[in-house]
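# give me a 3D structure for the following:
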Amino acid sequence: MCFSATASLAAGTFLLGFGVMTLHMAKRRHELAYAAIPLLFALQQLTEGVVWLTFGPGLEPLNTAAAQLYSFFSHVLWPVYVPAAVWLLEDEPPRRRALGATAAAGLAVGLYLLYTLLADGIVARPTGQHIEYDARHLYIPVVMALYLLATTGSLLLSSHRGVQLFGVLAFAASVVAYLFYARWFISVWCFLAAVLSMAVALHLAQRRLPPPALKP
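Sure, this is the predicted structure:
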């Protein structure tokens, strides 16, 4: 199986420990939100593990609750959280203004998708060895464009190379997920992004390196 309960639970468990490590790597308060990204992905992947395990008779209420919690991460949290976390890291005023715009876009998309989740709910189905989430509102072109702007564009706008690298990897993963797993885009992209969130440690490690010594 390409993706499964085992894959989700294993990724979530690993990222739980990795996320604790990145939180300890953050030495300044404004770094904490960015450092917490792997930990939040860990919770999301563990939640999808529960979704996998509750496809069965009598488990429908638990499956629905787990699918809704997972979709809160994928639809609402990430477009709001990511640009805000990157904005907190940024020191350059022009980039902060641009990041403020992406944060506003992310907030708008997140609130819209929260409304659709509350109004319509979410249905998760195991199809083709993946989980399909019935989320037609996310695929509206303007919604998807603003979602990508908030979640990957904000990373690319950062002045920090480690953050930019995470943005490049996350955007590339979205393209791969859409081209090869369009029906299961949400599940596959979130899984890939969760694994790639280990790049968060690169920025925190680079920031802690001492500046190179000046040559005489």
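# C-alpha only now, for contacts and for neighbours.
Will do.
# can you give me the strands for this protein?
With DSSP state E, the ranges of strands along the chain come out as 124-127, 130-133.
# looking at those, which is buried most?
The highest mean neighbour count among those, using mean count of other C-alpha atoms under 10 Å, belongs to strand 130-133: a mean of 21.
# let's see this one next to it:
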Amino acid sequence: MCWSATADLVAGTAVAAIGVACVARTRRVRDLPLAALPVVLGAHQIIESAVWRADGGGGPATVAWAVIALPLLPLWVPLGVLSAAPAHARRRLAAPVAVGAATCAVLAYSLATRPVTAQVRGHTLGYALDLPHPRLLVAGYLLATVGALLLSGDRRLAWLGVLVAGGAAVCAALWRLEFISTWCAFAAVCSVVLLGWSGRPDASAPRKPAR
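I've put the predicted structure just below:
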């Protein structure tokens, strides 16, 4: 999240544009789910600009924001990493994928059966949803997303996992203090990392013989 509707809209548009570039640079079909992640993050921030304009509440924009943030990402990220991972790393990614699917199921059920609301808190938006075993769900969320990146078998994705873990901690601390959120800048940095990753050579493609 950013600190205003305008900031969310501008940052979200920029992140989504980076995502389009990631998809355009991708050389392997199986890299597309992960390359498209910045498009999802950008759309997420654009949706939040609508939450700001509605002054929070529990309307369609709040629900759409929560669907992306809660059940979608803990499943999208590990599946995207699994799709892009080299063969030797796929077996160890089974755990993050399984945990992500379970976390996604619980969060999706909670969203379907309980109301979610947003409230303006200083320079941030606070979202409220009554979740069962919230600490366990947070642990599952982090294992699915950060864990998958760290176990990906790809150096750039592993560094992205470290960045996500550190950035999430900083963003959470600043949100609790109700300072200006760093999420918009953090999403942009992650998207730039994925832009560099998406343009890497396809190691599985046949090489032309040297003349």
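# if we can go back for a sec, ok, which of the strands of the first structure comes nearest Phe171 of the first structure?
Set against Phe171 of the first structure and scored by C-alpha to C-alpha, those come closest in strand 130-133, at 20.3 Å.
# can you name every helix or strand that that closest one contacts?
Where contact means 3 or more C-alpha pairs under 8 Å, 6 or more residues apart in numbering; DSSP states H and E, strand 130-133 of the first structure is packed against strand 124-127, helix 185-196.
# repeat that for 6 Å
Counting contacts by 3 or more C-alpha pairs under 6 Å, 6 or more residues apart in numbering; DSSP states H and E, strand 130-133 of the first structure packs against strand 124-127.
# what range in the second structure matches the strand it packs on?
Under TM-score structural alignment, strand 124-127 of the first structure corresponds to residues 118-121 of the second structure.
# can you tell me which of the strands of the first structure is nearest to Phe180 of the first structure?
Short answer: strand 130-133, nearest of the strands of the first structure by C-alpha to C-alpha, at 12.3 Å.
# other residues contacting the closest one?
Here strand 130-133 of the first structure makes contact (C-alpha atoms under 6 Å, 6 or more residues apart in numbering) with 123-125, 184.
# circling back to that earlier point, how much does the match of strand 124-127 of the first structure stray from the first structure?
Here the mean offset of stretch 118-121 of the second structure against the first structure after fitting is 0.6 Å, by mean C-alpha distance after the TM-score superposition for the first structure.
# chain center to that stretch, what's the gap?
21 Å (C-alpha atoms, centre = their mean, to the nearest Å).
# nearest to Ala36 of the first structure, of the strands of the first structure?
Ala36 of the first structure lies closest, by C-alpha to C-alpha, to one member of the strands of the first structure: strand 130-133, at 25.3 Å.
# average offset of that closest one relative to the second structure?
Superposed on the second structure, strand 130-133 of the first structure shows a mean distance of 0.3 Å to its aligned residues (mean C-alpha distance after the TM-score superposition for the first structure).
# next one: stretch 40-51 of the first structure
Averaged over the aligned pairs, stretch 40-51 of the first structure sits 0.6 Å from the second structure after superposition, using mean C-alpha distance after the TM-score superposition for the first structure.
# can you give me the buried ones in that stretch?
By 16 or more other C-alpha atoms under 10 Å, the buried positions in stretch 40-51 of the first structure come out as 40-51.
# please apply the same query to stretch 12-29 of the first structure.
Neighbour-count burial for stretch 12-29 of the first structure, counted by 16+ other C-alpha under 10 Å, picks out 12-13, 15-16, 18-19, 21-23, 25-26.
# spit out the contact partners of the corresponding residue of the first structure for Gly161 of the second structure.
Correspondence of Gly161 of the second structure to the first structure, assessed by TM-score structural alignment: Gly167. Under the criterion of C-alpha under 6 Å, 6+ apart, the neighbours of Gly167 of the first structure are 152, 155-156.
# who wins on neighbours among those residues?
Highest neighbour count within the contacts of Gly167 of the first structure: Leu155, with 28 neighbours (other C-alpha atoms under 10 Å).
# wait, it sits on Arg161?
No. With contact defined as C-alpha atoms under 6 Å, Leu155 of the first structure does not count as touching Arg161 (9.6 Å).
# coming back round to it: just give me the closest of the buried residues of stretch 12-29 of the first structure to Leu69 of the first structure.
Taking the buried residues of stretch 12-29 of the first structure together and measuring to Leu69 of the first structure by C-alpha to C-alpha, the closest member is Gly12, at 14.7 Å.
# quick one: map that closest one onto the second structure.
When the second structure is aligned by TM-score structural alignment, Gly12 of the first structure is paired with Gly12.
# enumerate every residue touching that match.
Each residue near Gly12 of the second structure by C-alpha under 6 Å, 6+ apart is listed here: 42, 45-46.
# in CSV, list those along with distance to Gly166 of the second structure.
As requested, the contacts of Gly12 of the second structure are exported to CSV (distance: C-alpha to C-alpha, whole Å):
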residue, distance to Gly166 of the second structure
Gly42, 20
Gln45, 20
Ile46, 24
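# okay, and which of those map to helices?
Within the contacts of Gly12 of the second structure, residues falling in helices by DSSP state H are 42, 45-46.
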